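J.: okay, sequence plus prediction incoming.
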Amino acid sequence: MDDNGAHNGVDGEPGADGVILLIGCGMRKYREYLLAGAAATHPVWLFTGEEPDWQTPYLTGHTVVDVTDRAAVSAAARELAGRVPVRGVLSWDETLIVTTAHVAEALGLPGAGVDGVEGCRDKFRSRRLLTGAGVAQPRYAWADTAEEALAAAETIGCPVVVKPRGMGASIGVVLAADAGEVAEAFRTADEAGRIGAESYRGGALVEEYLEGPEISIDAAVVDGEYHPMFVARKQIGLFPYFEEIGHHVAADDPLRTDETLLGMLRAAHRAIGYGYGITHTEVKLTARGPVIVEINGRLGGDLIPHLGQLATGIDPARAAVRAALGLRPDFSDTVHRSVGIRFNYPPEDCEVVSVTLPTEAEGLLAAEVLVEPGAELRLPPNGYIARHSYVVATGADRAETAARLDAAAARVGLDRRPLSVPVPA
């Protein structure tokens, strides 16, 4: 481990207010806005696997530690707390939220609770808890083999969704339209799950396919009380896979105050026993009402919280810090507009030569390249999240925002070389 003292404390140490411990940070293009917001709310001490670079201006201090080693992280947290007042601990990295819950518990700090965060991270556990509490769920079954997956699909009825137990970002999630596709869907989900956390490797969930649009809700939870921030409408593509290719957030979305939806979300969080923190819940709006796809014990990815901030003025990083401190949220809308993001994918597996972005387009707020020249992008099932760029735009309403995103995305240029060699098995 390697420590580095404070940048904005006194004599190289934080002041009496102490620090928020942030475990892991993520990629700059996806997470810098959160680190900036957190640092503006409370001094931040980062646990990171390598020396900070772009993060440094936002940090009071840091510790280099293997963040994938729970024992090492816990030991480093106890050592830090022995010399610096640690007031809270948080993470927005899906793979680190269980470790974060263990650290919060060990230090006696507000947190989701180990059981609460496992109710998010372990999708099979989540299904059992929510079903037991009477929260609307798809029909589901667990399968350890392709044969068990086929039997489950025959019981549930096709089409079914086959997914890993503990992955995020829709990695390894496949729609099987009929029995003939189930075995291959199981293989994809099972193999995707084996690159994730050891606790969730092997096997797959087989679930009823839910018809209807999908949304996500980012919220703060304080002492078990659920406080929604904003709703994002999701755009899915690359079927039979479930790549998230876009999102839309509007300050005036009626679902932000829909009591049927909010009542279900409150009941779901009680069922999993989530104490303090931020959650990102994905919901399908079906003919029988809202049904939870999954609860994630972190802020949303894909810049969804940033869209929420652009649309409403609510600072998601500030909300996350306050929840980690055990404080009630203090957010209210200061902006009222419609904002969307579109992620741009290649039409085939390819090597990127260059990407060019529009500098002007109606309603364009941002455009960003996500890959370097030479990057290999592989579409599912050979790879996931094969994005080369994104555009963000605003409009008078959802339809105009979508049209402006279409126009801006059409002006993105991708120079590429096709990849003919398949990814190794």
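T.: Alright, I've got the coordinates. Predicted, not measured: the structure shown is a model, and the values here were computed from it.
J.: going forward, measure contacts between C-alpha atoms and count neighbours the same way
T.: Noted.
J.: which residues of this protein fall in helices?
T.: Ranges of helices in the chain, per DSSP state H, are 28-41, 70-81, 97-107, 114-121, 123-132, 146-156, 179-193, 259-272, 304-312, 316-324, 398-410.
J.: put this next to the first one:
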Amino acid sequence: MRELGYRVVLLDEQVPWHCMPWVDVPIDVDINDFAAVADVIRDDLGDTPPAAVLTHTEPRLPLMAHLSNTLCGAPKGLTEQAALNCRDKWRTRTALKEHGLPVPAFFLAVTAEEAVHAAGDIGFPVIVKPRDGAGAFGVRLCTNDAEVTAAVTALLDAPPGALAGALVEEYIDGPEYAVQTLTQNGTTRVLSTFRQHVTEPPVFVELGYDHPSGLTEQEHRQLDDLVQSVLPALGVDNWISHTQIRRAAQGFRVIEVNARRPGGRLVEMTTAVSGVDMTEAVTRLALGLPQAPAQPTVACARYSSIVFDTAGTVLYDPVPATNDAAAPIVELEVDPGEPVLPKEHPNGGVYGRIVVFGSTPAEVDRTEQAVRDQLDLRVIAAEGLDWIGADSREFKSCC
């Protein structure tokens, strides 16, 4: 925003100290109170409407769209209805089904008894998931009534603010793909299609992504055509999206549509393979500005999550940072000597990521192996020790 010449007002429940240098005006406000947020913006700007309202945080997309529609002289970007259609997985599936688009069989349950009955109708195994959220939190594969009851009961005890009920849906057993798009004036451009890797069920932790995806040209066309139909069905225009799709024996099925940039470092990976920076692209869409020219791209890229199979203390040798755009991206969200948990543990998951680029898959293999050799990641077992302390990581999965 600043590079484009705009003044930045940042609003949050409590603006973090590390964000202070990035903004012109930090304001603490109850961001669950839409009217209160609108009032503090008016107090700061007076009679001048904001040039744009923007967030990259999944739960705040409806607020962003509401403020844009309420405060901006000429609202641009994501509409409030589209934000709600994507934020609420039940609304997503309902809208797509009404348009004849392929989604898993699904049911919205408000009690464990309803969920068990729905699972019997759909057929085991089934997926139980929250209506909102990201990063596969709360998503679980269930193979019997008892597992459904336990999974749904946990979701129905969710904290205030979560959407009521839990989704019970058909399990699509097949490869998964993450599709990043840029839509402007009704025309959608697919920026990247990555083959996504996750742990084996019952929980789904993202292990990484590959480009190229391994799809044939015909499959790519089918997937692109599907996304081109999905986004207008949800009302997404003049915005970006991150869509997750699985391929069943009967064809592709839409799992999630997120009206935001992807998490982790998938933005940088998309920039590398498409030449389009999704963060800059959505900023320009929010402001009503033309898109920047695409930059040079790479042929191959890989995103590998840093996960662990056992609990213990992690040790590694930090990799020095570099400003070289083609250099690997290496991030760890724990310091040497800190405790870690297995990837399937509720407090475990993803502790960092490695993103590498190259002109061939073999070059990508060599680069990733060189990074891992340099890191020398290892876990010292901590048998008999209980997990203590709070987990301060902002994200436990790739998204």
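T.: Arrived safely. The structure displayed is predicted, hence computed values, not measured ones.
J.: thinking again about what came up before, and the helices of the first structure: which comes nearest E360 of the first structure?
T.: For those, the distance to E360 of the first structure is smallest for helix 398-410, at 8.3 Å, taking C-alpha to C-alpha.
J.: check which helices and strands that closest one sits against.
T.: strand 338-344, strand 364-369, strand 389-395 (3 or more C-alpha pairs under 8 Å, 6 or more residues apart in numbering; DSSP states H and E).
J.: before we move on, back to that, and the helices of the first structure: which comes nearest V355 of the first structure?
T.: Taking those one by one with C-alpha to C-alpha, helix 398-410 is closest: 11.9 Å.
J.: and that closest one, which residues are buried?
T.: R398, E400, T401, A402, R404, L405, A407, A408, A409 (16 or more other C-alpha atoms under 10 Å).
J.: now render the helices of the first structure as JSON lines, adding distance to P424 of the first structure.
T.: Below are these laid out as JSON lines (distance: least, C-alpha to C-alpha, whole Å):
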{"stretch": "helix 28-41", "distance to P424 of the first structure": "28"}
{"stretch": "helix 70-81", "distance to P424 of the first structure": "31"}
{"stretch": "helix 97-107", "distance to P424 of the first structure": "31"}
{"stretch": "helix 114-121", "distance to P424 of the first structure": "29"}
{"stretch": "helix 123-132", "distance to P424 of the first structure": "28"}
{"stretch": "helix 146-156", "distance to P424 of the first structure": "21"}
{"stretch": "helix 179-193", "distance to P424 of the first structure": "13"}
{"stretch": "helix 259-272", "distance to P424 of the first structure": "39"}
{"stretch": "helix 304-312", "distance to P424 of the first structure": "33"}
{"stretch": "helix 316-324", "distance to P424 of the first structure": "39"}
{"stretch": "helix 398-410", "distance to P424 of the first structure": "32"}
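J.: re earlier: and of the buried residues of helix 398-410 of the first structure, the nearest to Y345 of the first structure?
T.: The nearest member of these to Y345 of the first structure, counting by C-alpha to C-alpha, is A409 at 10.2 Å.
J.: got a list of what the residue lying closest to that closest one once chain neighbours are set aside touches?
T.: The shortest distance from A409 of the first structure to any non-neighbouring residue, by C-alpha to C-alpha, 6 or more residues apart in numbering, is to V391 (6.5 Å). Neighbouring residues of V391 of the first structure by C-alpha atoms under 8 Å, 6 or more residues apart in numbering: I341, R342, F343, L364, L365, A366, A367, E368, L405, A408, A409.
J.: distance of the residue mapped onto V391 of the first structure from the second structure relative to P125 of the second structure?
T.: Under the alignment (TM-score structural alignment), V391 of the first structure pairs with I354 of the second structure. Taking C-alpha to C-alpha, to the nearest Å as the measure, I354 of the second structure falls 33 Å from P125 of the second structure.
J.: same question, I245 of the second structure
T.: I245 of the second structure is 19 Å from P125 of the second structure, by C-alpha to C-alpha.
J.: tell me which of those two has more neighbours.
T.: I245 (25 against 19; other C-alpha atoms under 10 Å).
J.: ok, the closest residue to that one other than its chain neighbours - how many residues close by?
T.: Counting by C-alpha to C-alpha, 6+ apart, I245 of the second structure lies nearest to V254, which is 4.6 Å off, once chain neighbours are set aside. Look at V254 of the second structure: counted by other C-alpha under 10 Å, it has 24 neighbours.
J.: so V254 of the second structure makes contact with Q244?
T.: Yes: the criterion here is C-alpha atoms under 8 Å, and V254 of the second structure meets it with Q244 at 6.5 Å.
J.: in TSV, list the contacts of V391 of the first structure along with distance to E184 of the first structure.
T.: Output for these, formatted as TSV (distance: C-alpha to C-alpha, whole Å):
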residue	distance to E184 of the first structure
I341	32
R342	29
F343	27
L364	40
L365	41
A366	39
A367	36
E368	35
L405	34
A408	36
A409	33
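J.: counterpart of A52 of the second structure over in the first structure?
T.: Under TM-score structural alignment, A52 of the second structure pairs with G88 in the first structure.
J.: OK, contacts around its match?
T.: So G88 of the first structure contacts V19, I20, L21, A104, L109, P110, V321, A324, L325, G326 (C-alpha under 8 Å, 6+ apart).
J.: with T401 of the first structure as the reference, measure out to the second one.
T.: I20 of the first structure is 37 Å from T401 of the first structure, where distance means C-alpha to C-alpha.
J.: do the same with the last one
T.: G326 of the first structure sits 37 Å away from T401 of the first structure, taking C-alpha to C-alpha as the criterion.
J.: can you check the third one too?
T.: When C-alpha to C-alpha is applied, the distance between L21 of the first structure and T401 of the first structure equals 37 Å.
J.: max-length strand in the first structure?
T.: The longest strand of the first structure (DSSP state E) is strand 225-237.
J.: can you give me the neighbour number for the spatially closest residue to G113 of the first structure that is not a sequence neighbour?
T.: Using C-alpha to C-alpha, 6+ apart and skipping the chain neighbours, the partner closest in space to G113 of the first structure is A101 (5.6 Å). Using other C-alpha under 10 Å, A101 of the first structure has 26 other residues around it.
J.: the second structure: which residue goes with A101 of the first structure?
T.: Per TM-score structural alignment, A101 of the first structure is aligned with A65.
J.: and S338 of the first structure, by the same measure?
T.: By TM-score structural alignment, S338 of the first structure lines up with C300.
J.: ok, that match to R353 of the second structure distance?
T.: 17 Å.
J.: give the aligned equivalent of I127 of the second structure in the first structure.
T.: In the first structure, I127 of the second structure lands on V161 (TM-score structural alignment).
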